[in-house]
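> below are the sequence and a predicted model; questions follow.
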Amino acid sequence: MAKNVGGIDRIVRAVVGIGLIYWAMTPTGPMMVAGPIGFIVLLTAIFGWCPAYLPFGIKTCKVK
């Protein structure tokens, strides 16, 4: 698995993922949807690989 998610993209994904997980834990949050989506977004930030980028050939990381 080659990384295809770059630095700023990873930071944005981590912030959005944590925000969705936090929102899912609040009493008014849509727990059934926001939690799993936030978890998946956070995992893509941690591993630096997004399967949704593959069919489109998108890479936001720098090529070495």
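Here it is on my side, so go on.
> from now on I want contacts and neighbour counts done on CA atoms only, so please keep to that.
Noted.
> distance between the helix ranked longest in the chain and the chain's centre?
Across the chain, the longest stretch assigned as helix under DSSP state H is helix 7-25. Centroid separation between helix 7-25 and its chain, computed with Cα atoms, centre = their mean, to the nearest Å, is 7 Å.
> which neighbouring elements make contact with it?
helix 31-47 (3 or more Cα pairs under 8 Å, 6 or more residues apart in numbering; DSSP states H and E).
> ok, and here's another one to check against it:
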Amino acid sequence: MPQASPAEEEDIMPSTNVGNIDRTLRVVAGIVLLSLGAAGVLGWWGLLGLVPLATGIVGNCPAYSLLGVNTCPRRA
């Protein structure tokens, strides 16, 4: 099976569009929301913390892709 060229790999694997500061804030916000949900403060709404936590860990935000936003520093 032939290997994909770097240009083809970008189409297969979406590039990251969430920068380091953004990622850190997302992970922290996700953990806080999940913790508040587990403590009973937010109830089931705390599960919404899974969204920022997942996008922070993965480094790709589908909403950013739709809006054309990219908080990653540009590569030289």
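The structure has been received and is ready for your questions. Computed from a prediction, not measured in an experiment: that's the story for all the values here.
> re earlier: list the buried residues of the longest helix of structure 1.
For helix 7-25 of structure 1, burial by neighbour count (16 or more other Cα atoms under 10 Å) applies to Arg10, Arg13, Ala14, Val16, Gly17, Ile18, Gly19, Leu20, Ile21, Trp23, Ala24.
> in structure 2, what residue corresponds to Lys3 of structure 1?
Using TM-score structural alignment, the equivalent of Lys3 of structure 1 in structure 2 is Thr16.
> any idea how far Ala38 of structure 2 is from its match?
30 Å (Cα to Cα, to the nearest Å).
> check the secondary structure at Asn70 of structure 2 for me.
Three-state assignment for Asn70 of structure 2 (DSSP: H, G, I helix; E, B strand; the rest coil): coil.
> tally of neighbours for the closest residue to Gly19 of structure 1 other than its chain neighbours?
Closest residue to Gly19 of structure 1 apart from its sequence neighbours, by Cα to Cα, 6 or more residues apart in numbering: Gly38 at 7.3 Å. Neighbours of Gly38 of structure 1 under the rule other Cα atoms under 10 Å: 22.
> okay but Gly38 of structure 1 is in contact with Leu20, surely?
Yes - counting by Cα atoms under 8 Å, Leu20 is a contact partner of Gly38 of structure 1 at 4.8 Å.
> quickly list what's touching both of the two.
Here Gly38 of structure 1 and Leu20 share no contacting residue, scored by Cα atoms under 8 Å, 6 or more residues apart in numbering.
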